[in-house]
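Novice: task: produce atomic coordinates for the following.
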Amino acid sequence: MTRPIDSVSKADKTQILSSDRSLSRQPLQQQIKDKHKLLSETARRRGFFWGSFEIYGGLSGFLDLGPLGVGLKRQIEDTWRRFFLQRHGFVEVSTPIITPHKVLEASGHVENFKDPMTECSNCKRRFRADQLVKEATGLETEGMSLEQLGALLKEKHVKCPECGGQLGPPQYFMTMFKTNIGPYGEDPAYGRPEAAQGIFVNFHRVLETMREKFPIGIAQVGTVLRNEISPRQGPIRLREFTIMDFELFFDPAEPDCPYLDEVISEELSIVAEESRSKGTENAIKVKVGEAVKRQVIKAPWAAYFMALSKRFLTQLGVDGQHQRFFEKLPSERAHYSAQTFDHEIELDRWGWTEVAGFAYRTDYDLRKHMEATGEDLRVFKPYSTPRLRKVKLIKPSHQNLRKIFQEQTGRIADLISKDDPEKLLAAKKARQPVRIGSYTVPSDCFDVVEEDVKETGTRFLPHVIEPSFGVERLLYTTLEYNLTIKEDRLILGLPFKLAPIQASVFPLVNKDGLQKRATEVYEALIAEGLRVEYDEAGSIGRRYARADEAGVPLGITIDYDTLKDDTVTVRDRDSWSQMRTPVGVLASTIHTIVKEGFNTPK
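Specialist: You can find the predicted model right below:
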C-alpha cells in the first residue's frame, strides 16, 4: 500500500543549490534574468548540450548533445511521431543525406537556396547582410533585394560587428554544402537542405507499397545541412540539425480535411499577410474554423496541422500565449510555396523564434520531378462507373516511316504517339511536315483520328501540405520553458512523459546494506523498461538537487525502513512531496505517475 509522508523532507528544506565550481555565486533569482546563459550553463553541467569541438576552440553553427540531450531529443521525436503520424496512419521513410545535383536542380534549390552576404573590407569576415540590417534598423528584411540591402547598409551606416570596418556590397551565397560522389568529381551533389525531396522522389514507390491509400502522409526524421553564413544564435541557428517533417498528399479537387472538426474551435494567434503588408505585425485571435472560412489559411489540412502544432508545443510546456503563427509575405516565401506560416515561440533572448513551418507546396515538387525525369507521378482516381470520352488518337504509319527512317522507325513512331494531337492534326490538314524531337516527319507518316474511349478513372497530380519541425530548437524551447526556481534552487520541470530519466534511485547512505538493496531496486526497474539512473555520490540533499536540475521527475530513496518492510520513499521533483510505496508495486506506481502525475494518496 502506498502511503503519504506529511512533510517535505529535511534534505529539501536544508539543501542549498549544489556548490559545483561551474556555478555562479549570484543568487538564482538574479541569474534567471539572463535565462539563456543560465540554461546554457545548466545544459553543459548536466549533459544536455554544448558547443561542438570545444577542445579545438569550438565551431559556430554546430551543437553536441550529451546523454540527457540525446534522451530528451528522442522523447520529443517519439512524442511528435505519436502526435502527428501514428494517430493518422502516416508512414515514415529514411533517405540519404547526400543528394545528387540533378535532384536539387529540378526542385529549384540550386537556383534559389541562397542568402545575401556582405564582407568586411578590413577583417574579411562575412555576414548575413539581411540580418545585420534587421539588427541595426528593426526592419523586416527577409525578401529584400541585394540593391535594397546595400542601400540600407550605407544609409544606416551599418559596420562590421567584429571590428567596426566598412561592409562591402551584398552578394548571394549558396547555403547548400557541395560535394562530389565518387573519386572523379563527375557527379556533383549536396548535403540535403531539407528532408522533403527524399520523400517526393519516393512518392510513387511508397504509394504503391501502401496499396494506393489516399490521402497519404509520408514523414522523415533526419539530419539536414545548411551552410549558414554567420550563425550567431547558439543552439537556434545551426549548420547541421535534425528536422522532423511530413508531406500530406491530397487531391486538390477534394481539399477538405476530415479531422478539421476536432480542432474547429481551437484559437490561433496569427500575424497574417494582410496585416504585414500594411506595415504592422498585429496578431489576430481566430478560431480554426473561422480562419479556413475567411481564407486566412487557404488549405484546411494546413489549418488542422497548425492547431495540432499548438497543442504539441503545449505538451512540451509552452503555453498558448507564447505561441503565434507568422505568415510569410510572397517575397519571403520559398520558391515552392503558395502560403507559408512559421510557428513561432517567444524565447527569452531571441524573442519570437521559428520552431516549425507550414508550407502549402501545391503540386510544385512532383511536377518539377515529372518534368525532369519523364516519370508519371500522378495518382489514379477511379470513377464510380466507367465513362465514354471522345479523344484524338495519333496513329503512326510504320510503313511510310520505314521508307524514310528505316531502323529508327520504332523510336520515331514512339515519339509521334506521345506528341500533341492538335499540333499533328494542324500539320496533317496543311499537308506540312512537322518537327518531332530532332526529326522532321512528313504528314503522311501519321494519322489523327477521333474515337470513343471508355475510361475507368482519371489521373491527377496531388497537392502537398508540409509541416516541418526543427528538433534542436524544440529541445532548447522545452528546456527554457520548463526551467524554474524554487527557494533559490534550480528545477528543470520537464513534463513527466518527456523526461529522459524517469526516476533516480538513491541509497540513503552508503553502508549497512542500503547500497546492495538500492542496486537491486534499480536493476528491477530497468528490467521493467523504465528509464532509471543510480546515484550514491554525496549527501541525499545534493543528490536530490542534481536530479531536480536534470529534470528527473521522481527520486526513489532506499532507507533503513526499506530493510524492515520493503517500502521505499518516492519523492516528487516539483512539489517535493513524498510517499512510501512497496517495492513490489514500485514499477507500476512509476508508470502511473508518469502517465497521470504525482498525486499523494489521502
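Novice: from now on I want contacts and neighbour counts done on CA atoms only, so please keep to that.
Specialist: Noted.
Novice: helices or strands next to the lengthiest strand in the chain in the packing?
Specialist: Taking DSSP state E as the criterion, the chain has its longest strand at strand 379-396. Helices and strands touching strand 379-396, by 3 or more Cα pairs under 8 Å, 6 or more residues apart in numbering; DSSP states H and E, are helix 409-417, helix 421-430, strand 446-460.
Novice: for Glu262, find the nearest of these.
Specialist: Between Glu262 and the helices and strands packed on strand 379-396, the tightest spacing by Cα to Cα is seen for strand 446-460, at 28.4 Å.
Novice: could you also give me the structure for this next sequence, so I can compare it with the first?
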Amino acid sequence: MSAAEIKMVRSTAEINRENLEAVLRGRFFYAPAFDLYGGVSGLYDYGPPGCAFQANVIDVWRKHFILEEDMLEVDCTMLTPFEVLKTSGHVDKFSDWMCRDFNTGEIFRADHLVEEVLEARLKGDKEARGLLEDANASAQEDNNKKKRKNKVKQIKAVKLEDDVVKEYEEILAKIDGYSGEELGQLMEKYNVGNPVTGESLEAPRAFNLMFETAIGPSGQLRGFLRPETAQGQFLNFNKLLEFNNSKTPFASASIGKSFRNEISPRAGLLRVREFLMAEIEHFLDPEDKSHPRFAEVKDTKLSFLPREVQQAGSTEPIVMSIGEAVKTKLVDNETLGYFIARIAKFLLTIGVDETKMRFRQHMANEMAHYAADCWDGELKTSYGWIECVGCADRSAYDLTVHSNKTKQKLVVRQKLDTPVEVKKWEIDLTKKLFGPKFRKDAPKVEAYLLNLSQAELKAKSEELKANEKIIFQVDGIEGNLELDGNFITIEERTKTEHVREFVPNVIEPSFGIGRIIYSVFEHSFWNRPEDTARSVLSFPPLVAPSKVLLVPLSNHKDLAPITAQISKLLRAEKIPFKVDDSGVSIGKRYARNDELGTPFGITIDFASIKDGSVTLRERDSTKQVRGSATDIIGAIREITYNGVSWDEGTKDLAPFVSQSETV
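Specialist: The predicted structure follows:
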C-alpha cells in the first residue's frame, strides 16, 4: 500500500477501542495503577513503550517551543500553599458539577452524563431510522402484516421526533457552556437519570477538584497538590524578567505533574487524577500584541469552531488561514494566533490526524471574565471531541491578583524615548501620627496604604471626601481601621514620567500531554486490510518508542557478529533499537513490533555474511530496500530526525523483494 492509501485507511477506519486497548495494555504501554490491589480509578502506570513515547513527545515539545521560541524553562514545586490558590481563584472556582444517586450513592459528573445520555439517544435514533427504511423497503415482500406492523412499532418507539433531534444536537453543541442550574434543568426536562437504573439524581452541585493536604507536621499550613503548573511561573515573574535582562516580550515554560480529583474518571487516559502538563506563559505588552514571527504562520489553514456557530447549535467548523482569522478578529490578536498555529504544527508533527483536529472557541459563559479570548485545541477520538490544548489570552489577571495580595509589584518598567505627562493618584502620609495611633502595627498600616492600586486610591479619595474618613482592614490586624484627613491626603496629580510601568498581559498555551498521547494512539492505530488480526501503530519515527527492530534471520552463530556490529553502530548514532533473535518466524517478529509502532526493521541474513549488506523494512508499507549497514543506518537517521521522506531517504538503496512475512 502507498502512504496515501495507508493514511486513508487510518483516517476513515472506525476505531475498535477494545482492540486498541488490548494492544496498549497487552504491550504494556500503560496499565491501571495498583492493579494487584484492585486498582484505583483515574490512576495509571506507564510501561516501557509508554514511557519512551511520552519522553519523545516531551522532547519534541521542548525543542518545538522552548528551544525554537527561546523560552525560559522553570521547574516549580507541586505542593502549593492555600493562600496562593485562594488568590488565584482555584479554591473558590476550580470545580465541576456533580450529582449523586440517592439510592446507590453513585456519583456522576453532570455535563458528561447529559452528553452521554443524549448522544446515546441520538445513536439509537440513527439506527432506528435505518431499520425503519429497511422495514418499509421490504414491506411488499413480507406477507406477515402483523409481524411487520409490530416490527415498525418497536422501531418507532426508539426513533426521535425531528424537532427533538435538533434540540439534542443544539444542546450537545453548547454542552461546555452550561451552568450547574442549567444542567439540572436539562436533566429534569429530558429525564436524564442514572443510565443503568434510570433512577433520578440529586441536582448538580459544585465539587472542588483539588487534592488538599497539610504542609509540615503541625498540619496548620494548609496546601494543595497543584491543579496546574502555571502559578509557579507567575510567582517567579520578577526573577524571570531580571534573568531576561528586563526585556519583554518573553515566555516561560514548565513541564510537570498536576493533580485533579476527577468526579468520575471513566475514559481511560483521557480523564485521570494525576497527569503530565506542559504550559507556556508568554508575557507581553497589553498595548502591543503583535508577534514578530506571525508572517511565518499566517497562511496556516485550520478548522475553527467559533462561539457564534456553537450558539447556533452547529458543530460545523470554518476552515480559514490563521492570518484571515486574526485579520477578521475571529482570533483576538497576532500572538494568540501565532501560538494556535504553532500548537497545530506540534500536534501534526507527533502524529495527530489533521482531519481529526479543530480549534473551538470558548462560549461567553464558559470563558473567564478577565480573558480576552480563549481557544481549545480539540482532537476527535472514539470518545468524541476531546480538549487537549487550551490557548488563552488571560489579560493581566494572574500577575495583578498576586501583586494585590502580596503588595509586591509584578510589573515591567520601560524607559520612554520621549517623556510623557500622566495623571496619577498619590497618597501622602503624616507618618509622625501613625506611631502613637497604631504603635507596633504602624509599619503594616503604612505598607498597606502605600501599595494601594490606582483604582483603590481613587475609591479611597472619594470615600475620604464623602465621609471625611476612610475605613479599611489590614491583614494581621483585628477589626476595622479609620483615618481622617489629618493622617492622609489623596490627590490626582499630573507628573512627567520617563519610565512607563505596566503589568504585562499573558498568552497561555496549556497542554494535557496524556490526552494528546492517547489521541495519537487512536489516530495511529489500524489493521492491515489483508489480515485484520494484524494491528499497527503508525507513529511518526521521531516519537516512536523504539526506532529499529534488529532481526537476525536465524540463531546461526555466523550471524551473531554482524548483529553485534550493527548494534554498536546504532548505539553510536543514539538510535533506540531492540534485537529480536527469538525462534519465531520473521513475519511474527515484525508483526508484534508493528504493534509497538517500531517504524523500521533491519534484517540480517546469510547474504550479510558475504557482502555486509542488510535489508531495511518500512513498517506501514512493508517496503524493503537493501544496502550496506552504514547506508541503511544513515537513511534511518535522515528519515527519523531530519524529516526526510522514505522515498527520499532510500533513493540510493536498492529495492528488495523479501521472503514472505506471513504470520
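Novice: picking that back up, what's the closest of the helices and strands packed on strand 379-396 of the first structure to Ala219 of the first structure?
Specialist: Of all these, strand 446-460 sits nearest to Ala219 of the first structure, with 21.6 Å by Cα to Cα.
Novice: C-terminal to that closest one, which secondary structure element comes first?
Specialist: Per DSSP states H and E, the first helix or strand lying C-terminal to strand 446-460 of the first structure is strand 463-470.
Novice: so that next one matches what in the second structure?
Specialist: Structural correspondence for strand 463-470 of the first structure: residues 505-512 of the second structure, per TM-score structural alignment.
Novice: superposed on the first structure, where does the matching stretch end up, distance-wise?
Specialist: When the first structure is overlaid, stretch 505-512 of the second structure sits 1.1 Å from its aligned residues on average, using mean Cα distance after the TM-score superposition for the first structure.
Novice: residues making contact with that stretch?
Specialist: Residues outside stretch 505-512 of the second structure that contact it (Cα atoms under 8 Å, 6 or more residues apart in numbering) are 275-286, 335-336, 339, 388-397.
Novice: kindly report the same for stretch 35-52 of the second structure.
Specialist: By Cα under 8 Å, 6+ apart, stretch 35-52 of the second structure touches 27-34, 262, 265-266, 268-269, 271-274, 544-546, 596.
Novice: tell me which residues of that stretch come out buried.
Specialist: Going by neighbour count (16 or more other Cα atoms under 10 Å), the buried part of stretch 35-52 of the second structure is 41-44, 46-47, 49-52.
Novice: name the nearest of those residues relative to Lys147 of the second structure.
Specialist: Of all the buried residues of stretch 35-52 of the second structure, the one sitting nearest Lys147 of the second structure is Ser41; the distance, using Cα to Cα, is 46.4 Å.
Novice: name the SS class of the closest one, please.
Specialist: Going by DSSP: H, G, I helix; E, B strand; the rest coil, the secondary structure assigned to Ser41 of the second structure is coil.
Novice: could you point out the helix or strand that follows the longest strand of the first structure?
Specialist: By DSSP H and E, the next helix or strand past strand 379-396 of the first structure is helix 398-405.
Novice: give me the angle between that following helix and strand 446-460.
Specialist: Relative orientation of helix 398-405 of the first structure versus strand 446-460 (axes from the mean of the first three to the mean of the last three Cα atoms, to 10 degrees): 110 degrees.
Novice: show me where the stretch 251-400 of the second structure has helices.
Specialist: 294-297, 307-311, 322-327, 334-349, 397-406 (DSSP state H, counting those that start in this stretch).
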